[in-house]
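# show me how the following folds:
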Amino acid sequence: MLTLVLGGAASGKSACAESLVLKTGLPRYYLATMQVWDAECAARVEKHRKMRAQKQFETLECPLHLDRLALPGRGTVLLEDLGNLVANELYSPGGAGKHTAEAVLAGLERLAAGCDDLIVVSNEVFSGGADYAGGTDQYLLALAQVNNAFAARADNVCRVVCGLPVYYKGGEKL
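Purely as a prediction, here's the structure:
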């Protein structure tokens, strides 16, 4: 089953996605996409690893090249989050660059084929109504392409607002 959980910053989308995963059986994989740039990032990653371990998640790091990831086994995967992954692929040396949307979608297809349930967290885009400078438009367009394509394929699409999940497609059936 494929589920997309969208929301704005601090909307509660991550907590919603984790609660969906906890309703499934084991194994549980947390696919972290944040790149660790410094000691502060490393400390944050370690804090989150400990929190997830208590919930019986095995954490896998994948800041780039999702299509190359090999899961240790079948189970439920929580990918946190598409916004980081798209930014990493778009802007990192060795990333997909202008082919970011295609690369991320190919990685999601491969990941979905290797697990029982895939729950993906992403940021809502284009609801701010602002003009953005530089390459931000390129990032927003790439993330919107990925969100839209994954939503079309997903069984469930949920937008979280103020901690409340609103289903646009499917429902909470994990």
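# C-alpha from now on. contacts and neighbour counts both.
Noted.
# strands of the protein, residue ranges please.
In the chain, the strands defined using DSSP state E lie at 2-7, 28-32, 57-61, 76-80, 117-123, 156-161, 164-169.
# how about this one, so we can line them up?
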Amino acid sequence: MTRHCLVLGGARSGKTAFAERLALRGGSRPAYLATATTLDAEMRDRVSSHQASRGERFTTIEEPTALSDAILRAGADHDVILVDCLTLWITNLLIANEDVSLAVSELCATLMEFRQAKVVLVSNEVGLGIVPDNAMARTFRDLAGSAHQRLAEICDDVYFVAAGLPLTMKGETPGLVS
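The predicted model follows:
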């Protein structure tokens, strides 16, 4: 049975490294579905650093908005798909004036039917801090929180990562502390 999972955590919490370990243990033909767009030098450096750290272990697929379609296409050639990350995807949708709730519904529907490959979703948990001081940031936080709740409901496994350590919130404990 293919088990989809959601990996949440704060910035620099170790969530992507944990998700990469899950993906590599979950299949022999992994894809890394990147949602980042490189709008400035800092982001280009971050993307380059991520690409260098994962080396040749993953096939990289870049898709900033059409996530469901990209997952379906990747499933033809890959047995595990790591999506990094949902909060950047939500940002991209907001910038493009897309309906985020509709896109999340589409993603949930896709995942519920999709069993060609395991999907590992990575996202920043942004709702643990102070209430943002502006409407746009509050909207983003609310949309991300809603997406996380909806995806956690349909994913088989959900993890929260802090200080590089995974906490199993739902499903199987992976035994991947190191």
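# for residue 141 of the first structure, find the nearest of the strands of the first structure.
strand 117-123 (12.3 Å; Cα to Cα).
# what does that closest one correspond to over in the second structure?
Aligned by TM-score structural alignment, strand 117-123 of the first structure corresponds to residues 118-124 of the second structure.
# adding mean neighbour count, write the strands of the first structure out as TSV.
Conversion of these to TSV gives the following (neighbours: other Cα atoms under 10 Å):
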stretch	mean neighbour count
strand 2-7	25
strand 28-32	23
strand 57-61	18
strand 76-80	25
strand 117-123	24
strand 156-161	22
strand 164-169	15
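# could I get those strands as a markdown table with distance to residue 111 of the first structure?
Below are those laid out as a markdown table (distance: least, Cα to Cα, whole Å):
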| stretch | distance to residue 111 of the first structure |
| --- | --- |
| strand 2-7 | 11 |
| strand 28-32 | 10 |
| strand 57-61 | 13 |
| strand 76-80 | 9 |
| strand 117-123 | 8 |
| strand 156-161 | 17 |
| strand 164-169 | 21 |
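# what's the closest of those strands to residue 139 of the first structure?
When the strands of the first structure are compared by Cα to Cα, strand 117-123 sits nearest residue 139 of the first structure, at 11.7 Å.
# does anything pack onto the closest one? Which helices or strands?
Using 3 or more Cα pairs under 8 Å, 6 or more residues apart in numbering; DSSP states H and E, the elements in contact with strand 117-123 of the first structure are strand 2-7, helix 13-22, strand 76-80, helix 82-91.
# what about 6 Å?
Here strand 117-123 of the first structure touches strand 2-7, strand 76-80, going by 3 or more Cα pairs under 6 Å, 6 or more residues apart in numbering; DSSP states H and E.
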